[in-house]
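J.: I need the structure of the sequence given here:
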Amino acid sequence: MLAAVSTPPFHPSPQATAAWRDRDDACPGALRLHAADDGALARIRIPGGVLRVDQAEALGRAARELGDGELHLTSRGNVQVRRLAAGCGGELAKRLGASGLLPSQRHERVRNIVASPLSGLDGRGFTDVRPWLRELDALLCASEAAAWLSGRFLFALDDGRGDVAGLSADVTVRAAPGEGAWLRVGASDAVLPVSSEEAPRAALLAAEVFLEAAKGQTWRVSELAVPADELLSDVVRRLRAPQPTAVPGWQVTGEPSPGLVTAPDGMTGLSVLAPLGRLTAAQWAELTASAVRELRLTPWRGVILPMAPVSRLSHLAATGLITEPASPWTGVGACIGRPGCAKSRADVRTDAATALRPGGGLPVYWSGCERRCGRPRGDHVDVVAEQDGGYRISVVRDGLAQATFLNSPLLATAVAAARTQDQFHDQ
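T.: Predicted coordinates for the structure are as follows:
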């Protein structure tokens, strides 16, 4: 067991606070809305993507009555509501608070936690991470220091299968074989073994150590001049823990496939994907009607419905949701593009839909500019709108990219070739 060590509360100096405010990350939240080209935008943090049915219904009503009725899933399992009317921020906050989606106003933008969405459902993984999720969220909201985290800082809770461990989180807790867990800070070369009971507290401590090192100057561990291994060593010192060990085969697996989820005891659940992460009011209503107790939003813009009967799958498919791995929409993502974003050079969602081809392969992500908002981690095909028209296509593997420049008539063929790693050349 790790010794309990009290950590002095983090209070930024006036200089650090000023620097922080000068470099505000501008991430939208539920209380601080973003002025997009198509109206105000709210990003609502859903730790672990877990929503009770009544909370999902409340979100649907808020989107219909205050926005355009649609819900957009993010790469962190959060929800965005767009085209909000001017001056509705107070009403939105009131509704979210009443449904339990706003437990701490000071922490609402920092509750960025991804968790293995199939944990406890399909018999894989070493532990059910939902207790970790509940405890970490509660600790996060109770921490004075954590309120100073940026809206980009990310925690990941992996049940051992390796799905969210590959999402480049700032702090990752991964279940270990048997009992216990490994704590990793950023891309550190080592991990700290911790007990299962103490894993959430160790994760929060790692975030507080980051804040002290960052001094309000950086948003994420990867931006620090201090190596991640030094942060981990500081966590070890404060916990009076054994020395870290080498990363033990940090293998990464993929996202849940759409379709039926079957547990060892025969209980079923459903997995669906939202095309480009966009859920219409009708699709959201069908999801909430099909859910039993809860929905789990995934970092891959999907939804898991634990214990939902297989008979609901056809109803979900009828609304346009992806329910089969062979769907041409599987693995296709995009930013909001035009007309919602002034920085976008193209209507990337329409172009992505036009370029759909069967065959699958690497994930592909369409971006309207070089910011690449929401792009996936890991190997993928990167499609970016060019300043003078057309798109630049890159196959990204292990951080290396091979690019080609194409005009629109060849776009669909080139993207399909890139996804399947066929030979493709500059056009």
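
J.: Going by C-alpha atoms from here, please, whenever you check contacts or count neighbours.
T.: Fine.

J.: What ranges does the protein have for its helices?
T.: 14-22, 53-66, 89-98, 130-142, 199-214, 228-239, 281-290, 313-318, 348-354, 411-419 (DSSP state H).

J.: Determine the set of other helices and strands touching the second one.
T.: Read it as helix 53-66. In this structure, helix 53-66 packs against strand 79-84, helix 89-98, helix 281-290, strand 294-297, with contacts taken as 3 or more C-alpha pairs under 8 Å, 6 or more residues apart in numbering; DSSP states H and E.

J.: switch the cut-off to 10 Å
T.: Applying 3 or more C-alpha pairs under 10 Å, 6 or more residues apart in numbering; DSSP states H and E, one finds that helix 53-66 makes contact with strand 50-52, strand 71-73, strand 79-84, helix 89-98, helix 281-290, strand 294-297.

J.: And that helix, what's buried?
T.: In terms of neighbour count (16 or more other C-alpha atoms under 10 Å), helix 53-66 has its buried residues at 53, 55-64, 66.

J.: need those in JSON lines with distance to Trp250, can you?
T.: What follows is the buried residues of helix 53-66, written out as JSON lines (distance: C-alpha to C-alpha, whole Å):
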{"residue": "Val53", "distance to Trp250": "34"}
{"residue": "Gln55", "distance to Trp250": "35"}
{"residue": "Ala56", "distance to Trp250": "34"}
{"residue": "Glu57", "distance to Trp250": "38"}
{"residue": "Ala58", "distance to Trp250": "38"}
{"residue": "Leu59", "distance to Trp250": "36"}
{"residue": "Gly60", "distance to Trp250": "38"}
{"residue": "Arg61", "distance to Trp250": "41"}
{"residue": "Ala62", "distance to Trp250": "40"}
{"residue": "Ala63", "distance to Trp250": "39"}
{"residue": "Arg64", "distance to Trp250": "42"}
{"residue": "Leu66", "distance to Trp250": "43"}
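
J.: now the other sequence, so there's something to compare against:
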Amino acid sequence: MSRADDSTCTTSLKVTIVEIRQRADACPGVFATHDAADGALARVRLPGGRVTAAQLRELAACAADLGDGELHLTSRGNLQLRGLERDDPRLARRLAAAGLLPRPSHERVRNYLASPVPEVDDLVAALDEAVCAVPELAALPGRFLFAIDSGRGDVAGERADVTWCDGAFLIDGEDTGVRVPRDRAVDALVTAARAFVASRGDAWRLRESAAARAQVLAAVRPLGTVEAPGEVPRSGPPPVGGRVVAPWFGCLSGTQARALAALAPSVVVTPWRSIVLPAAHPSLADAGFFVDPSTPGVALSACIGSPGCAKSHADVRAEASRVAAALPVSLRAHFSGCDRRCGRPRGDHVDVVAADDGGCFVDGQRFSSVDEWREGRV
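T.: Take a look at the predicted model:
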């Protein structure tokens, strides 16, 4: 461990240095799609996961008309469309008309996590407007992540590059000791992002550059007061149940998207591939949503797997679905088709990775099949 500090302030921050990225940032967006085995993939940014009913209906229509018919929830509270034609201009036109592309030059940098509560809606909207108003922030890497936490700790543990958590300013999930009032929260986050752009070199994330981290801290410190860093609340994801529902593997069909749009004027897509509604709707179970935390499979997640991804060694979603009923309901496990482990959740979970010969590795231990691992648990 090393520390970023300043002789004029006792504030310190634990850091871990990792290797600087040597390749270009290829984070997908709407204008810069990613080529997958099932066609082009476009990522649509939803500020803080907020999306209106009208936008949901249009997204579902775009998926049906231009893609594979489904909306795929991401670990940053965004949505992806798959199976698209590469460089098809119709998607951008339709999303812009729906208000989902307010500033094309900034569309890949609008990465904001936020607590799924109305108390921070105004801050999320103000942050998006402020980021889009600063031309140099279009140069942010697509991996740079902002977060706004109401103080409950919902997203404070997601290791966003910069987080405002009910006054506490965090860098890479660690409390800096800087305290910024609510009316300066957006200013602090934008100031931090500008300092990162100016000092990042080749780094994509703040955790990759001690120099950039120090510059960000120095830029934000005058906007607040300083105290000894403390423990930050980290409540983690709200469990499924009540107002929180989730589709299998974070995959929304058009029917499901329209069902949500019919029930609420807006919903929040969370970074845990669940959806928060203004009120509970148990009837959504009939539409294929998890609405009860005791339902088998509710804690399982998986990458897209084959045939959607050419790098995947298995259809991991089919495998996870097949064994879900035989696993403990509370078991949090992520099934990956290769060692890239796309979409894996943050926090403790069982790591199931397909091998190239039909076997798998579970938390690093070799098994001849998923069934061999499952049978050892029951």
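
J.: picking up where we left off before, need the winner for burial among the helices of structure 1.
T.: Looking across the helices of structure 1 with neighbours counted as mean count of other C-alpha atoms under 10 Å, the highest average goes to helix 199-214: a mean of 22.

J.: Ok, which of the helices of structure 1 comes nearest Thr172 of structure 1?
T.: When the helices of structure 1 are compared by C-alpha to C-alpha, helix 199-214 sits nearest Thr172 of structure 1, at 7.4 Å.

J.: How far off centre is that closest one?
T.: The chain centre lies 20 Å from the centre of helix 199-214 of structure 1; the measure is C-alpha atoms, centre = their mean, to the nearest Å.

J.: same deal with stretch 188-199 of structure 1?
T.: How far stretch 188-199 of structure 1 lies from its chain's middle: 22 Å, per C-alpha atoms, centre = their mean.

J.: same deal with stretch 367-378 of structure 1?
T.: Using C-alpha atoms, centre = their mean, the offset of stretch 367-378 of structure 1 from its chain centre is 13 Å.

J.: Which stretch of structure 2 lines up against that stretch?
T.: Aligned by TM-score structural alignment, stretch 367-378 of structure 1 falls on residues 336-347 of structure 2.

J.: can you pull the buried residues of the matching stretch?
T.: Taking 16+ other C-alpha under 10 Å as the criterion, stretch 336-347 of structure 2 shows 336-338, 341-345 as buried.

J.: Can you give me the end-to-end span of that stretch?
T.: 16 Å (C-alpha to C-alpha, to the nearest Å).

J.: Which of the helices of structure 1 sits closest to Gln80 of structure 1?
T.: Across the helices of structure 1, Gln80 of structure 1 has its closest neighbour in helix 53-66 (9.2 Å, C-alpha to C-alpha).

J.: The closest one vs structure 2, mean deviation?
T.: Following superposition, helix 53-66 of structure 1 is found to deviate from structure 2 by 0.8 Å on average (mean C-alpha distance after the TM-score superposition for structure 1).

J.: Quick check: nearest residue in space to the residue nearest the centre of structure 1, chain neighbours excluded?
T.: What sits nearest the mean C-alpha location of structure 1, by C-alpha atoms, centre = their mean, is Arg76, with 1.0 Å. Counting by C-alpha to C-alpha, 6 or more residues apart in numbering, Pro299 is the residue found nearest to Arg76 of structure 1 once chain neighbours are left out, at 4.5 Å.

J.: Please pull up the equivalent of that neighbour in structure 2.
T.: In structure 2, Pro299 of structure 1 lands on Pro271 (TM-score structural alignment).

J.: which residues touch its match?
T.: Counting by C-alpha atoms under 10 Å, 6 or more residues apart in numbering, Pro271 of structure 2 makes contact with 48-49, 73-78, 113-116, 154-155, 158, 237, 345-346.

J.: go again using 6 Å as the cut-off
T.: Pro271 of structure 2 is in contact with 75-77, counting by C-alpha atoms under 6 Å, 6 or more residues apart in numbering.

J.: cool, and Trp300 of structure 1?
T.: Ser75.

J.: how near is Arg43 of structure 2 to Leu71 of structure 2?
T.: Arg43 of structure 2 is 10 Å from Leu71 of structure 2, by C-alpha to C-alpha.

J.: And these two? Which one has more around it.
T.: Comparing Arg43 of structure 2 with Leu71 by other C-alpha atoms under 10 Å, the one with more neighbours is Leu71, at 27 against 24.

J.: Next one: that one from Arg317 of structure 2, what distance?
T.: Leu71 of structure 2 is 16 Å from Arg317 of structure 2, where distance means C-alpha to C-alpha.

J.: Since that was my last question, I'll sign off now.
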